[in-house]
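Asker: For reference, the sequence and a predicted model appear below.
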Amino acid sequence: MAESYNKQAKQYSDSRPTYPEELFQFIASRTPCHDLAWDVGTGSGQAARSLAGIYKNVIATDTSPKQLEFAVKLPNITYHCTPPKMSIAELEQSIAAESSVDLVTSATAMHWFDLPTFYQQVKWILKKPNGVIAAWSYAKVEINTSKVNTLLQKLYRDCDPYREPRAKLLLDEKYRTIDIPFQPVNELGNTGPFEFKMEKLMDLDGFFTFIKSWSAYQTAKDNGVELLKDDVIQDIKNAWNEDGNPRKIVTFPICLRIGKVGN
């Protein structure tokens, strides 16, 4: 999938909102220490930026060099472009030593991972006991204008034939069916999903940029299918401008899975 995101890295960086502060405070309150976080599949660094305000140091990794070009630069964030698979020796050399990381995060990325290998790495690198893994994703977004929202949901359906099956874990299943082989954190009782919401004001240009950032949209285009045809664009423009408000509220549901390692 790195190749797909290479092609749309700028659109992805521009269109994806930062995640709500409430989400990061919820996660951070479950990690006893705030020394080091590893953000895996960081993309253009939306999550890493927020983590850097809580943790002393953040290591942010991605397999896409193009995505990392657009990542926000802060003095306590270190970015690494990594191969899709790393041995434990490579992990120690590039990321951190065994049992040295307080938090491992994956923001809208874990459904692309080789999960058994990833979990092995997480269990090796997290502090024991009580190091935390937190993975979250957006589900299907909604817009507060019914006609535009109807057209948006149709675009989701039109994208279905070009969506990789693993993306269903994000949009349709909200990470409910992903196995999280970790212990529940403190009083939570289970590993989730726990739901949050993020709202963003978006203008029409921003909406089209958001659509074009979808991996399924890019896959369709690579197969010679343009989902934003002229008539579709015009229908969206007409619906968007009907109420005279140039900006709409876009709601991003966020589903979090969180757990901890034991001794």
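Answerer: All right, it came through fine. Numbering: from 1, shown residues only.
Asker: drop to CA atoms for contacts and neighbour counts, all remaining ones
Answerer: OK.
Asker: and Glu98, helix, strand or coil?
Answerer: coil (DSSP: H, G, I helix; E, B strand; the rest coil).
Asker: Quick check: it vs Cys81, distance?
Answerer: To Cys81, Glu98 is 20 Å away according to CA to CA, to the nearest Å.
Asker: Check it against this one:
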Amino acid sequence: MAKLFIEQAKQYAKTRPSYPQELFEFIASKTPSRDLVWDVGTGSGQAACSLAGIYKNVIGTDTSLEQLEFAPKLPNVRYQQTSPVISMGELEQTVSTQSSVDLVTVAQAMHWFDLPAFYQQVKWVLKKPHGVIAAWCYTVPEVNDSVDSVFNPFYTVDSDPYWEPQRKLVDDKFMTIDFPFEPVEGTDNTGPFKFVAEKMMDLDDYFTYIRSWSAYQTAKAKGVELLRDDVIESFKRAWIKDGQNQKVVKFPVHVKIGKVGNV
């Protein structure tokens, strides 16, 4: 599904929210060692950069070279473009050897994966029995009652025909996604556990975020402009109602986390 994000790679890198530090501290507290992370579907590196401050080495992989070009370069992060379907041989050559990775992370991407094949690779590459996988998604932004009252029908009605079916897994907060791993220490299930990411945005930023959607690009390719003039005006009226252009936009983040066990 990388092609859905190629045209708007710059917008995606600019407007995708950073994830809260509390999320990474929670995940890191569940990994006994902090040597190596494989960040799958790393995109423009938002998660990889945060992980680099906690773990010795991070390998960020993505099928989209355009996305990777916008990822910040750090000394302990290696970015690698991979095939859409990674063979076990490619996994060993480009990521790491069997039972050598402490943590596998997937930020806002796992709903696109061939999950049975991906989970086989995760179980092969993670250290046993305590290697951890953490996969999360963020759901729709929350601004205030005025803006949200315009956004919600725009999202659920106007944009709905243009989302891929996999988007339903995100709307369900990953509650229905297959996740065949054991609960990590200190938990009695694999989640999802909720965190909140926050990003300062003005109205132009907010529109740029919407234009970064895969659904927006799909609609555009079909000759449909989701942000019609009347829709833009509705958002403008709601946005300026409180007199503040800069607003804190909240993105609920839902993380599934588990350990590989002895499989």
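Answerer: Sure, I can see it. Just so it is clear, the model here is predicted, and its values are computed rather than measured.
Asker: Just the TM-score for the two chains, thanks.
Answerer: The TM-score (TM-score structural alignment, normalised by the length of structure 1) is 0.97; 261 aligned residues with a CA RMSD of 0.8 Å.
Asker: For burial, what's the neighbour tally of Val85 of structure 2?
Answerer: The number of residues packed near Val85 of structure 2 is 12, by other CA atoms under 10 Å.
Asker: again, but for Asp39 of structure 1
Answerer: 26.
Asker: Stretch 219-233 of structure 2: end-to-end distance?
Answerer: End to end - CA to CA - stretch 219-233 of structure 2 spans 20 Å.
Asker: How about stretch 14-34 of structure 1?
Answerer: Note: stretch 14-34 of structure 1 ends 29 Å apart using CA to CA.
Asker: Kindly report the same for stretch 235-247 of structure 2.
Answerer: Stretch 235-247 of structure 2: ends 13 Å apart by CA to CA.
Asker: go on, stretch 102-114 of structure 1?
Answerer: 22 Å.
Asker: need the helices for structure 2, in chain order.
Answerer: Applying DSSP state H to structure 2 gives helices spanning 3-6, 9-15, 21-28, 46-52, 65-68, 88-94, 115-125, 145-153, 167-171, 203-211, 214-221, 229-239.
Asker: got JSON lines for those, with distance to Ala109 of structure 2 too?
Answerer: Formatted as JSON lines, these follow (distance: least, CA to CA, whole Å):
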{"stretch": "helix 3-6", "distance to Ala109 of structure 2": "11"}
{"stretch": "helix 9-15", "distance to Ala109 of structure 2": "13"}
{"stretch": "helix 21-28", "distance to Ala109 of structure 2": "17"}
{"stretch": "helix 46-52", "distance to Ala109 of structure 2": "12"}
{"stretch": "helix 65-68", "distance to Ala109 of structure 2": "13"}
{"stretch": "helix 88-94", "distance to Ala109 of structure 2": "18"}
{"stretch": "helix 115-125", "distance to Ala109 of structure 2": "11"}
{"stretch": "helix 145-153", "distance to Ala109 of structure 2": "23"}
{"stretch": "helix 167-171", "distance to Ala109 of structure 2": "10"}
{"stretch": "helix 203-211", "distance to Ala109 of structure 2": "17"}
{"stretch": "helix 214-221", "distance to Ala109 of structure 2": "12"}
{"stretch": "helix 229-239", "distance to Ala109 of structure 2": "28"}
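Asker: From the rest of the structure, what touches stretch 166-173 of structure 2?
Answerer: His111, Trp112, Cys137, Tyr138, Thr139, Met175, Thr176, Ile177, Pro192, His254 (CA atoms under 8 Å, 6 or more residues apart in numbering).
Asker: ok, now stretch 58-69 of structure 1?
Answerer: Taking CA under 8 Å, 6+ apart as the rule, stretch 58-69 of structure 1 contacts 2-3, 5-6, 9-10, 13, 36-45, 48, 51-52, 76-84, 95.
Asker: can you check stretch 84-104 of structure 2 too?
Answerer: 31-40, 59, 63, 80, 121-122, 124-128, 130-134.
Asker: cool, stretch 123-133 of structure 1 as well?
Answerer: 30-32, 96-105, 122, 185, 258-263.
Asker: Need the buried ones from those selected in ChimeraX.
Answerer: This is the ChimeraX syntax for the buried subset of the contacts of stretch 123-133 of structure 1, where burial follows 16 or more other CA atoms under 10 Å:
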select :30,31,96,97,98,100,101,102,103,104,105,122,185,258,259,260,261
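Asker: re the thing from before, which members of the contacts of stretch 84-104 of structure 2 are classed as buried?
Answerer: 31, 33-34, 36-40, 59, 63, 80, 121-122, 124-128, 130-134.
Asker: so how far is Thr150 of structure 1 from Leu115 of structure 1?
Answerer: 35 Å.
Asker: Only the buried residues of the strand ranked longest in structure 1, if you could.
Answerer: When structure 1 is parsed with DSSP state E, its longest strand is strand 247-260. Residues 247-248, 250-260 are the ones in strand 247-260 of structure 1 that count as buried (16+ other CA under 10 Å).
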